[in-house]
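Student: model the structure of this input:
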Amino acid sequence: MGGPDPAHHPAHTQGEYAVRCEWGPVGAAAIVADLGPRDLAVVVDVLSFSTTVTVAVAAGATVWPYRWKDDRAAAFAAEQDAVLAVGRLEARTPGSPPQARVSLSPAEIGAAAAPGSRFVLPSPNGATISAAIGEVGVPVVAGCLRNATAVARRVDAVLAAGGRVAVVPCGERWPDGSLRPAQEDWWGAGAILAALTAPVALSAEALAAADAYRAAGPGALAASASGRELVAKGYADDVAVAGRLDADVVVPMLRDGAFVST
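Tutor: As a prediction, this is how the structure comes out:
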């Protein structure tokens, strides 16, 4: 992933705080730059990468994040003897092969996952950020609303042992490729941060995420831009699955390139 842009002020690394929070791949690179094997990064992509990973791993599956959605992804899945998940709309294309019915949809992958299942999930946001952080030797877990308290307890344990934690709301992409901060990821990060009990200093950004989660009312996920987009496309089930706070106790950990149960 590399460190932050040297032109950036050191304040953007949030390095004086045990718990940091920043958006997207560039923000992730900044706040994990000084972290190592005793620390932790939490990747939050509520709609839907980290939710899909959590649902799959809770069912006993192993999930490889993958950066590219092209022929390289298919070849990588074959190497892992895994099923390549595709985009939601692609999975519903008439005449698609059986394996194409496994998609990034948390509701659909939840129906397909079972103990021993193996999936490759390409994603420009959650998967890309997870893989990049893992490559620099920082432990990575997938966090979302469904496992917020379980992840918070893992974060508390890391902090109690003297480690530091970076929480990364991934965001989405505008058509021009620029980062679109996605409110659901801010809430997912905030749900984890709000549940922490360790007596450590949180950055202003981490505190703001926790406050945003506390302020979110019932139905906020479905009312968000990302939620309304999925509902309009026929994926209301995904929004419902993603919004079930603490439905899972699993904390998917990236080990040897794949998310597994810990």
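Student: going by C-alpha atoms from here, please, whenever you check contacts or count neighbours.
Tutor: Will do.
Student: how about the helices in the stretch 51-200 of the chain?
Tutor: Using DSSP state H, counting those that start in this stretch, the helices of the stretch 51-200 of the chain run over residues 71-79, 88-91, 106-112, 126-135, 148-160, 183-194.
Student: please generate a structure for the following sequence too, so the two can be compared:
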Amino acid sequence: MTSPYVQDGFAVGFDWGPVGAAVVAGDIVAVVDVLSFTTAVTVAVDRGIDVYPYRWRDETAVAYAEQYGATLAVGRSATGANGVSLSPASIRRVTGITKLVLPSPNGSTIAKQLSDGGATVIAVSLRNRQAAADWVTKQVQSARDGRRPKVVAIAAGERWPDGSLRPAVEDLWGAGGFLSALHSDDLSPEARAAVAAYDAVADELPTLLHECAGGRELTQYGFEEDVVIAAEVDDSDVVPVLVDGRLFRST
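Tutor: Just a heads-up that it's a prediction; the model follows:
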């Protein structure tokens, strides 16, 4: 019997977090972590920097960065010689690097998980939601095996102190914006709900992104510029694709 949770029978699906990503399988999966992993990725790739997702910022991350000759991002509030972190603003300012290991417990972890499972993984934020949708549409139309690839958007969400998933509305908007731009008539009910959430706020996004819990949190900790960058809707034309451990500009 098919699980009721897999959103079977629809060309486009949507779910939350690493568990949702494992359950709702897709051939092409858009990982959405607006504040801030996927926004940071788009800023990096805009600047010609390849991003290597990694879950933890620890000794294993140091070894991983050395393996690829990459710079390891520091903590957002930390100071370091490279001056680059998960903060999109720090990536926009940095010079002299072409490879960046970017640890993130949410978006980065999900991207790595999905790639290991064989899906085509792309990083999507509000900045590149239209470009990503255009790219995916071309991939679907050019499928050669006669089978239409299933497209899934995964909103990364955040974590409560007990480790449980905290659905983050900015990720719902980012996923919904991407799904809306697909213009598909075969959305699962969950995907339709995400599109409706985006459409309801599309004209107010810069303001609401600052006012949502995630935006207020970053502003409170002194990272309001990161929220401003995350609200650059459709400003980026890059579609970062995860291949062999790195997110880079798709051609």
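Student: most packed of the helices of the stretch 51-200 of structure 1?
Tutor: Mean neighbours per residue, mean count of other CA atoms under 10 Å, is largest over the helices of the stretch 51-200 of structure 1 for helix 183-194, with a mean of 28.
Student: the helix or strand following that helix vs structure 2, average offset?
Tutor: Using DSSP states H and E, the helix or strand that directly follows helix 183-194 of structure 1 along the chain is helix 204-215. Mean deviation of helix 204-215 of structure 1 relative to structure 2 after superposition (mean CA distance after the TM-score superposition for structure 1): 0.7 Å.
Student: in helix 204-215 of structure 1, what's buried?
Tutor: Across helix 204-215 of structure 1, burial judged by 16 or more other CA atoms under 10 Å covers 205-213.
Student: just curious, which of these is nearest to residue 54 of structure 1?
Tutor: Of all those, residue 213 has the smallest distance to residue 54 of structure 1: 19.7 Å, by CA to CA.
Student: and that closest one, what pairs with it in structure 2?
Tutor: Counting by TM-score structural alignment, residue 213 of structure 1 lines up with residue 198 in structure 2.
Student: touching, its match and residue 177? I think so.
Tutor: Yes. In this structure residue 198 of structure 2 lies within contact range of residue 177 using CA atoms under 8 Å: 5.5 Å.
Student: which among the helices of the stretch 51-200 of structure 1 is found nearest to residue 168 of structure 1?
Tutor: helix 183-194 (7.2 Å).
Student: residues in structure 2 aligned with that closest one?
Tutor: Counting by TM-score structural alignment, helix 183-194 of structure 1 corresponds to 169-180 in structure 2.
Student: average offset of that stretch relative to structure 1?
Tutor: Compared with structure 1 after fitting, stretch 169-180 of structure 2 deviates on average by 0.5 Å (mean CA distance after the TM-score superposition for structure 1).
Student: identify the residues contacting that stretch?
Tutor: For stretch 169-180 of structure 2, the external contacting residues (CA atoms under 8 Å, 6 or more residues apart in numbering) are 14, 30, 32-35, 124-126, 129-130, 132-133, 153-157, 191, 193-199, 209, 212, 214.
Student: name the residues that touch stretch 97-104 of structure 1?
Tutor: Contacts to stretch 97-104 of structure 1, defined as CA under 8 Å, 6+ apart, come from residues 48-49, 52, 83-88, 90-92, 108-109, 112, 121.
Student: tell me who's in contact with residue 231 of structure 2.
Tutor: Taking CA under 8 Å, 6+ apart, one finds 126-127, 205-206, 209 in contact with residue 231 of structure 2.
Student: what about 10 Å?
Tutor: Contact analysis of residue 231 of structure 2 by CA atoms under 10 Å, 6 or more residues apart in numbering lists 34-35, 39, 125-127, 170, 205-210, 225.
Student: that one -> structure 1?
Tutor: Using TM-score structural alignment as the criterion, residue 231 of structure 2 maps onto residue 243 of structure 1.
Student: and what of residue 105 of structure 2?
Tutor: Residue 105 of structure 2 maps onto residue 124 in structure 1, by TM-score structural alignment.
Student: count of residues packed around that match?
Tutor: Residue 124 of structure 1 is flanked by 17 other residues according to other CA atoms under 10 Å.
Student: quick one: contacts for it?
Tutor: Residue 124 of structure 1 neighbours (CA under 10 Å, 6+ apart): 25, 49, 65-69, 170, 172-173.
Student: if we go to 8 Å?
Tutor: Applying CA under 8 Å, 6+ apart to residue 124 of structure 1 gives the contacts 67-68.
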